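Asker: the sequence and its predicted three-dimensional model are supplied below.
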Amino acid sequence: RQQHQQQQQQQQQMPMEGVAQEGDATASSSSSAALAGAVGKRRRRAGNPVVKLSLKLLDTYKTINNKYYARQKSKASAPKPAQSRMVYNDGYDDEAGDYIVREGDIIYERYKIAVRPGSKTPLLGKGSFGQVVYAFDLKENIGVAIKIIKNQKHFHEQARTEIELLRRFLLVPRLPRVPVPHSDYHRDSFLPCTEFVEQSNIVRLLDSFVHRNHQCLVFELLPLSLYDLLKFSKFKGFSLTLVRKLTRNILYNLASLRQSNVDVIHCDLKPENVMLIKHNEYRIKVIDFGSSCSSSHKPFSYIQSRFYRSPEVLLCRHYSYAIDMWSLGCIMVEMHTGSPLFNGKNEFEQMVKIAQMLGLPPSHMIASAGSKSKVKSMFRKVDGKWALKNPSDGYVVHNPRALSMAIRKPNSQEAEQEYADMESLLAGMLALDPDERFSPEQALHHPFFSRTP
């Protein structure tokens, strides 16, 4: 009986289990179908072009940007191919018209470009005119300095003027040696110089020629400039004894340029253009006559480096030999203090600094200025008198003691009388009116130079 009951129970359970299994299968089938549908839908969406372009869009942009800027940075840091510069004058010039200098090149079948002993490059100097390089003269077995002018017409014309002036110096006869009378200063006296005033004070032009469309001037090699000397002093300046020696020699030079058979206004006197003949001597030669002219022919109006530019040139007025004396006065102070006397950032600021130290130029100079627009930008009339604007449209106040303070170095051991003599000399060399400015001969008679040495 028990077995029979068990069999009946098993038979009753069997259909129920089948129903359950069938239900489970149906549910499972529905779930699988739903999952498959969702996957299929996602696949269809993923295959849609719009969806493809939109997924992780910011990441895509970021990747593109990173790659772009990486390429740009790589281009900027990559060295410029040498051949990309060689596209002017059959590959001999750069884009600025300068000759491409290569160590070992031989110019004019005579001058071999080389690195000067103690230097890392053949380049000795560079400017708006072109460049100066060191070379070895294979014929004379000496080092020389070659000024290679830019391949531009107006620089060629300027260089030819310089060549003409330098050749003129070779024709100047020597002046006799006449002792300086150490008498009381007299501003109208004329002084034949104590040295031979001739071409020995001027840099020697050894050769000139045209090489691959570049005018070249070959000069004697000089060791260093006044600016180099100032750099060696860490711009602390020189003693008044040394300033006296150097200034006297430059004055001899300017006196020679004013001779009637020379008649040269240098027009760019500055420490870089005054060279020492030897390291251990303080005799000098003046270089760079590229802006020079004669008193009767002045082709250039924009002359003189700004720190050494005279008031008459700032006002675009007629100029004369006196502009070189102004420049020398500025150089004289700089040699002692190590800093430029007037270091304006532009022409207006230059005039402001001059006016603060020395006062305004005379009214007749302002009224007769060659550029009315420049006068209008610098000056204004106040109660019928000229006044100089300052950057805030106020007025510049002249300090009568400014020059006296400017020439003195802190904790200086120089005698006060020497400073007084120097200030008196500078008052004449820096006279605002060029007609009242000292000539070289008048300056050399000043008590400042009567001291020994």
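Answerer: Received it, and whenever you're ready, just let me know what you need.
Asker: CA atoms for contacts and neighbours, from now on please.
Answerer: Fine.
Asker: buried ones in whichever strand or helix holds residue 60, by neighbour count?
Answerer: Assigned by DSSP states H and E, residue 60 falls within helix 57-77. For helix 57-77, the neighbour count (16 or more other CA atoms under 10 Å) marks no residue as buried.
Asker: comparison target, given below:
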Amino acid sequence: MDFTEKTKTPHPPMNQKLHYSPSSLSQILLFKSRLLRFLNKIPALFIPKCELIFRHLLFRIGFEEEKNFHVVLNSVIAGRYHVTEYLGAAAFSKALQAHDMHTGVDVCIKIIKNNKDFFDQSLDEIKLLKHVNKHDPGDKYHILRLYDYFYFREHLLIVCELLKANLYEFDKFNRESGAEVYFTMPRLQVCGVLLTF
């Protein structure tokens, strides 16, 4: 093979999001962090100021000081998801309700905070959901469905089916309305057995 011959590789359109496996996402971030460490060893005297700014924008590792994804209602994420409602926040993520413009279905988008530990936990969550969904293709056990995941504006986003109420709110409603307690030990044990299928 002639190594002087240039080959063109097809590039996706600018508005198309790229899909990576969880392991390749961590490899990309590791490569970018190593490259940034190498570039930071180069004395600043040899690099013009505009090139320093370009280098900073180009080689951001994704775990900078800004850990929050600013949510704007009625905005479109990744050219596909129209944000309709802010659902809430947890320790390491925010949840949005959005309308998938490709399928016409309402979905939940979980935006992971920009932190290495949270990112790693979320990759494990993606692997677990993919495994569980793979073994329940007919949705027989009614386990949360993972639709999509991608990296957008330095945040990992997980797209899954939209559920109505979380377990805490459901249990609180049951207790306040005087209904029977739903989460009893025998019921939780049955759920545990069903999840091992």
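Answerer: Good, I have the coordinates. The shown structure was predicted, so the numbers you read here are calculated from the model rather than taken from an experiment.
Asker: fetch the TM-score of the aligned pair.
Answerer: Taking TM-score structural alignment, normalised by the length of the second structure as the basis, the two superposed chains have a TM-score of 0.58; 137 aligned residues with a CA RMSD of 3.2 Å.
Asker: where in the second structure does the helix holding residue 60 of the first structure fall?
Answerer: The aligned range for helix 57-77 of the first structure in the second structure is empty, by TM-score structural alignment.
Asker: could you do stretch 7-23 of the first structure as well?
Answerer: So stretch 7-23 of the first structure is aligned with nothing, judged by TM-score structural alignment.
Asker: and if you look at stretch 402-419 of the first structure?
Answerer: Using TM-score structural alignment, stretch 402-419 of the first structure finds no match anywhere in the second structure.
Asker: next one: stretch 146-159 of the first structure
Answerer: With TM-score structural alignment as the criterion, stretch 146-159 of the first structure aligns to 109-122.
Asker: which parts of the matching stretch are buried?
Answerer: By neighbour count with 16+ other CA under 10 Å, stretch 109-122 of the second structure contains the buried residues 109-115, 118-119, 122.
Asker: among those residues, which are in strands?
Answerer: 109-112 (DSSP state E).
Asker: mind putting the buried residues of stretch 109-122 of the second structure into a markdown table with distance to residue 71 of the second structure?
Answerer: Converted to a markdown table, those look like this (distance: CA to CA, whole Å):
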| residue | distance to residue 71 of the second structure |
| --- | --- |
| 109 | 11 |
| 110 | 12 |
| 111 | 10 |
| 112 | 12 |
| 113 | 12 |
| 114 | 14 |
| 115 | 18 |
| 118 | 19 |
| 119 | 19 |
| 122 | 19 |
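Asker: determine which two of those are furthest apart.
Answerer: 109 and 115 (17.6 Å; CA to CA).
Asker: centroid-nearest residue for the second structure?
Answerer: Centroid-nearest residue in the second structure: residue 157, 2.3 Å away (criterion: CA atoms, centre = their mean).
Asker: buried set for the one helix or strand residue 31 of the second structure maps to?
Answerer: Assessed by DSSP H and E, residue 31 of the second structure sits inside helix 22-40. Under the neighbour-count criterion of 16+ other CA under 10 Å, helix 22-40 of the second structure has 22, 25-26, 29, 32-33, 36 buried.
Asker: kindly indicate which of these lies nearest residue 137 of the second structure.
Answerer: residue 22 (20.9 Å).
Asker: got the contact list for that closest one?
Answerer: With contacts defined as CA atoms under 8 Å, 6 or more residues apart in numbering, residue 22 of the second structure is in contact with 123, 126-127.
Asker: in the first structure, what stretch matches the helix holding residue 31 of the second structure?
Answerer: Using TM-score structural alignment, helix 22-40 of the second structure pairs with nothing in the first structure.
Asker: tell me the helix or strand right after that helix.
Answerer: helix 49-58.
Asker: and the residue nearest to the centre of the second structure, that's in a strand?
Answerer: Yes. Applying DSSP: H, G, I helix; E, B strand; the rest coil, one finds residue 157 of the second structure inside a strand.
Asker: check contacts around it.
Answerer: Contacts of residue 157 of the second structure by CA under 8 Å, 6+ apart are 109-112, 149-151.
Asker: which of those show up in the first structure as well?
Answerer: Among these, the ones still in contact in the first structure (both residues aligned by TM-score structural alignment, their matches' CA atoms under 8 Å) are 109-112, 149-151.
Asker: mind putting those residues in CSV, distance to residue 197 of the second structure included?
Answerer: Converted to CSV, these look like this (distance: CA to CA, whole Å):
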residue, distance to residue 197 of the second structure
109, 27
110, 27
111, 30
112, 29
149, 25
150, 29
151, 32
